[in-house]
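# Please find the sequence and the predicted model below.
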Amino acid sequence: MKVENLKGIGPKKKQFLEKLSLSDTRDLLDYYPKGYEDRSTLYHVNQTEDKKSYLLRLKIIDGGNLRFSGRKSVLTFKAADDTGSCQIVWFNQPYLKSKIKIGEVYYFYGKISRKNNRIDLQTPIVNKTLKKELGNFTAVYPLTKGLTQKDFRNIICQALEIEKIENIIPEEIRLKENLLDRKHAYREIHAPSSLHFQKAAKRTLIFEELLIVQLAMKMLKNKKRRRGYAFVYDKKIEELIGSLDFPLTHAQERVLQEIFQDMKKPISMNRLVQGDV
């Protein structure tokens, strides 16, 4: 299916996708993440480090502070767990002021900024429960300006549902090599249920790609081994060799015999001869 037929794809998003050479759902499935965010492991405030992202479970301990500067806004809340406190910061999201309630506990995922003795959690995702964007491993894609990670993941989810994915690797090989079903592999690459299955999916798709390359090379080799002309060995070759001013080495004689044998066969010869000058 063409990308413009997917839900939420207008002319602008279509152009952004085309910049990434993505024109249909098949292209989308083969556009793999550049990495993953671990939104499944819960951390405490005192375990966090500067410039790293974490999943935290925090209680809101003040009513929030909303400041405006022209059209821009900064919203801050103080929050804490049993190990420490931090300041949660959102830029240009004033609507959250009425949604975040003092005394309530929420799950947050965002990047930590540590400066002096202050800890900021910057523009985090927030939910009351571990669902949707939290509590899992989340794919991160190399995108062009105009596309957000959230929007692109939604597009990928549509492609996974729409695209018909059939197994390429024969079942006996797949079972022997402990590989995933192809549809399962694509799901685990784009929306991994665990790190274990993400690694299994990566191994499956790499194995599949290598198998396709090997089969293509074998087909090319078989094509090159098409019927050709057989040459009959005669005394002129012996006379030519005998006219040389130097004797052939044992290696040279061996290679010549191999070439003569190949020339007698009605199959095109593929041979690289290397020698010192």
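Looks like it arrived, so ask away.

# Every contact and neighbour count from this point should use C-alpha atoms.
Will do.

# Please, where are all the strands along this protein?
Along the chain, counting by DSSP state E, strands occupy 35-38, 42-43, 53-60, 65-69, 72-81, 84-91, 105-115, 118-127, 137-140.

# Format the ones you listed as TSV; extra columns: mean neighbour count.
Below are those laid out as TSV (neighbours: other C-alpha atoms under 10 Å):
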stretch	mean neighbour count
strand 35-38	16
strand 42-43	13
strand 53-60	22
strand 65-69	13
strand 72-81	18
strand 84-91	19
strand 105-115	19
strand 118-127	18
strand 137-140	21
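
# Which stretch among these approaches Leu29 most closely?
strand 137-140 (12.7 Å; C-alpha to C-alpha).

# List the contacts of the closest one.
33-40, 149, 153, 190-195 (C-alpha atoms under 8 Å, 6 or more residues apart in numbering).

# want to compare, so here's the second one:
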Amino acid sequence: MLLQTQVRHLKGIGEKRAEQFAALGVNDIDALFHFFPRKYEDLSNIVPIISTIVGTDACVKARVTSPVRAWKSKKGTPVYKTTVADDTDVLDIVIFNNKYAAAKLKVGEEFLFFGRINSFGNRKEMLSPSIEDPKTSERIRPIYRTTGNMSSKHIARYMEQALSQYGCGIKETLPSDIMQKYQLMPITNAYFQIHFPTDFDEMLKARNRFIFEELFQLQLGMKLFRGTSKEATDKCAKTDYSEEFISKLPFEPTGAQKRAIAEATKDIMSGQVMARLLQGDVGSGKTMVAAALMYTMAKNGFQSAIMAPTEILARQHFETIAKFFKGKKIEIILLTGGMSVAEKKLALSKIKEGTAKIAIGTHALFYDSVEFKNLGLVITDEQHRFGVRQRGALSAKGKGVHVLVMSATPIPRTLALTFYGDLDVSVIDELPKGRIPIETYRIDSTIRERAYNYIKKFLDEGRQGYIVCPLVEEGEMDNVLSATEYYNDISKGAFKNYKVGLVHGQMKPDEKAEVMERFAFGEIQLLVATVVIEVGVDVPNAVIMLIENAERFGLSTLHQLRGRVGRGKYKSTCILLSDVNTEKTQARLKVLCDTTDGFKISEKDLQMRGPGDFFGSKQHGLPDLKLADLLEDIDVFTNAGEAASIILKRDPDLSKPENAVLKDSVERLFARVESS
């Protein structure tokens, strides 16, 4: 029970610090140990200034050669600048809003400087670097996600104290034969090496152990908690009505859509429970496929339920599917948490009586109060945003219910087959006829003004657009504007004559929904946003997107973001803005400029991301794992799946005493995934 001790019992943590840790999701010692570094500063690898590369991080040992100069930016932020040198070259050091750091830089004294190398004119510079005494700091240092005035150094000190004080309470979660077979580092040593590595080899071994453990526990949980299996069912459609449905559509479906309908229809007529993943790129027409299946189920006397991750997406599905079913005498009901009591009561009554053949909603669909008369098909949209238990809870509303999982996240087919091992896979790999491909260009900030004018041209024509900013954590990369700062700047500056809106992940759900609805209704012309719009509403009038600091996003995320435009009849454009000119960044962004095929992009992403790249953003749209990356760590995933099968074969429900710690860990992982 030592690891359940609250962090406030650590020396130096009072009420305010405890609240800051809680904001980071850390309440007890166990959560603190699992609060892994987001990256490391390698102060042991000192690079001559002349050998540093613009756009990459580096550690240089250099002496201060000029007095610190101070001034204030246009916004009033204190700025400090000096020049340092080693035996090979000079480097400008620029510090923002940190008088203490600037004050210790005395001419002639030597320091370690760690940070991103940038260029300004023909000189190299480092913005807001870490500054350390070379006599005590030549080591690998963990960098943690921060909040408020609690710095990464503060967290490292508390971590060191916790490992020393509570390390004896760490219990091994993996069976000894599994550890031996896959050569995994013991858990106590792994905690020490991932937080305070003696060298990168040891850190990699520790990291690999936790990646294996996370993927091992994930697959154990999926096998224990998932709500689908290839079992016999009486929810069997006797007659296929998909051709009747298609014949009444005002357009001709693509060959891929027809193939997906045929594959899924065969499942629901087979007498066995369907468990199928429907993958389709953004705008490929997955909703029409779902509608065809629900039509066949309704005509055979069964109800269907489709669950979306947000209320605004649920409403969009409702409106889209209602159009498909216009004049077909099949009642469709919407059920969301935001409806009035009277509206909910009516919806629940119609679902229970069976008069509503199709129910569309959010998490509200699997509340205990929701009773279906004859549920036959459950469809989850963007399933990765629901927990495995939630998927099971909805399908459990009826015995032998068919399940279709729809995902717009481009995953290589081999990976989809591995990750969704319990699901058959259908792929929609064609876009509807007449869809105009999105043109994508890469620029740098020297022509930002031209890009702004280009956006204004579309806004003046009555169209709408997005500007996407990277999620910038407090204290990270001070030279990158956050979405809020960016919004304040352009709404009072370059776009002061236009209606500009702002949406980001820190807003309350109803606030986000309100902004997105205003944008959808055309009340907002230009929306400044973070990746919160990656899965968003269709706005056919949105035709232009500018993505700031595009190098900070994964390829799959960039593709998902780009999919927010080009959903109507107008030609659409996506502009990727990046000042990072490394070969890797140029190659990555070129992929986006060369193709709009999400599956080709995901395959390329898988090829380009090599092992050991621990500092990039995680791919979005997959389970929220702390360390594991299901594209990068596919080999580990496969081994972990094999190990999970070994364990479950000898202990199917993890009820044996020797697996008590393991079962508890699995429970906690799924609780964490589903609460995120």
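Ah, there it is. Note that the structure is a prediction, hence the values are computed from the model and not measured.

# quick one: TM-score?
The TM-score (TM-score structural alignment, normalised by the length of the first structure) is 0.66; 223 aligned residues with a C-alpha RMSD of 3.4 Å.

# related to what we said a few turns ago, compare the strands of the first structure and give me the one nearest Leu220 of the first structure.
strand 35-38 (34.9 Å).

# Report the separation between the residue nearest the centre of the first structure and Ala191 of the first structure.
Geometric centre of the first structure, nearest residue: Tyr32, 2.9 Å, by C-alpha atoms, centre = their mean. As judged by C-alpha to C-alpha, to the nearest Å, Tyr32 of the first structure and Ala191 of the first structure stand 11 Å apart.

# before we move on, back to that, so the residue nearest to the centre of the first structure touches Phe152, yeah?
No. Assessed by C-alpha atoms under 8 Å, Tyr32 of the first structure is found out of contact with Phe152, at 11.7 Å.

# export the strands of the first structure to TSV and tack on distance to Glu163 of the first structure?
Output for the strands of the first structure, formatted as TSV (distance: least, C-alpha to C-alpha, whole Å):
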stretch	distance to Glu163 of the first structure
strand 35-38	23
strand 42-43	34
strand 53-60	33
strand 65-69	45
strand 72-81	42
strand 84-91	37
strand 105-115	31
strand 118-127	30
strand 137-140	19
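
# Of the ones you listed, which is nearest Ile241 of the first structure?
The closest of the strands of the first structure to Ile241 of the first structure is strand 35-38. By C-alpha to C-alpha, the value is 62.9 Å.

# State the span of the second structure onto which that closest one is aligned.
The aligned range for strand 35-38 of the first structure in the second structure is 39-42, by TM-score structural alignment.

# Helices along the stretch 551-676 of the second structure, start to end?
555-562, 583-594, 598-608, 634-650, 660-675 (DSSP state H, counting those that start in this stretch).

# Please identify the most buried of these.
Among the helices of the stretch 551-676 of the second structure, helix 555-562 has the highest mean neighbour count (mean count of other C-alpha atoms under 10 Å), at a mean of 24.

# and it, what other elements does it pack with?
Applying 3 or more C-alpha pairs under 8 Å, 6 or more residues apart in numbering; DSSP states H and E, one finds that helix 555-562 of the second structure contacts helix 583-594, helix 598-608.

# Recalculate using a threshold of 10 Å.
Judged by 3 or more C-alpha pairs under 10 Å, 6 or more residues apart in numbering; DSSP states H and E, helix 555-562 of the second structure is in contact with strand 464-468, strand 542-547, strand 573-577, helix 583-594, helix 598-608.

# how about the ones you listed, which one is nearest Gln180 of the second structure?
helix 598-608 (29.0 Å).

# how about the closest one, aligned to which bit of the first structure?
On the first structure, no counterpart of helix 598-608 of the second structure exists by TM-score structural alignment.

# Counting by contacts, list what that helix packs against.
Judged by 3+ C-alpha pairs under 10 Å, 6+ apart, helix 598-608 of the second structure is in contact with strand 275-280, helix 413-419, helix 555-562, helix 583-594.

# Redo these as a markdown table? Include distance to Leu218 of the second structure.
As requested, these are exported to a markdown table (distance: least, C-alpha to C-alpha, whole Å):
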| stretch | distance to Leu218 of the second structure |
| --- | --- |
| strand 275-280 | 18 |
| helix 413-419 | 10 |
| helix 555-562 | 22 |
| helix 583-594 | 30 |
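
# burial count for the nearest residue to Asp28 of the second structure once chain neighbours are set aside?
Nearest residue to Asp28 of the second structure in three dimensions, chain neighbours excluded: Gln6, at 4.1 Å (C-alpha to C-alpha, 6 or more residues apart in numbering). Counted by other C-alpha atoms under 10 Å, the residues lying close to Gln6 of the second structure total 16.

# Likewise for Lys492 of the second structure?
Using other C-alpha under 10 Å, Lys492 of the second structure has 12 neighbouring residues.

# corresponding residue for it in the first structure?
Matched by TM-score structural alignment, Lys492 of the second structure corresponds to no residue in the first structure.

# What lines up with Cys59 of the second structure in the first structure?
Counting by TM-score structural alignment, Cys59 of the second structure corresponds to Leu55 in the first structure.

# Tell me which residues touch the spatially closest residue to its match that is not a sequence neighbour, please.
Closest residue to Leu55 of the first structure apart from its sequence neighbours, by C-alpha to C-alpha, 6+ apart: Tyr109 at 4.4 Å. By C-alpha atoms under 10 Å, 6 or more residues apart in numbering, the residues touching Tyr109 of the first structure are 37-40, 42, 53-57, 121-127, 133-135.

# Quick one: which of those hold up in the second structure? List them.
Here is what carries over to the second structure from the contacts of Tyr109 of the first structure, by both residues aligned by TM-score structural alignment, their matches' C-alpha atoms under 10 Å: 37-39, 42, 53-57, 121-127.

# Once you drop chain neighbours, what's closest to Asn92 of the first structure?
Using C-alpha to C-alpha, 6+ apart and skipping residues adjacent in sequence, the residue nearest Asn92 of the first structure is Ser73, 4.7 Å away.

# Please look at that neighbour and Phe91 and confirm they touch.
Yes. The pair Ser73 of the first structure / Phe91 is scored as a contact, 5.8 Å apart, by C-alpha atoms under 10 Å.

# Could you name every residue contacting both of the two?
Common neighbours of Ser73 of the first structure and Phe91 are listed as 66-67 (criterion: C-alpha under 10 Å, 6+ apart).

# By residue count, which helix of the second structure is the longest?
Ordering each helix of the second structure by length in residues (DSSP state H) puts helix 200-225 first.

# buried set for it?
By 16 or more other C-alpha atoms under 10 Å, the buried positions in helix 200-225 of the second structure come out as 202-225.

# which ones are touching Gly8 of the first structure?
Going by C-alpha under 10 Å, 6+ apart, Gly8 of the first structure touches 14, 151, 154-155.

# how close does the residue opposite it in the second structure once aligned sit to Ala290 of the second structure?
In the second structure, Gly8 of the first structure lines up with Gly12, judged by TM-score structural alignment. According to C-alpha to C-alpha, Gly12 of the second structure and Ala290 of the second structure sit 56 Å apart.
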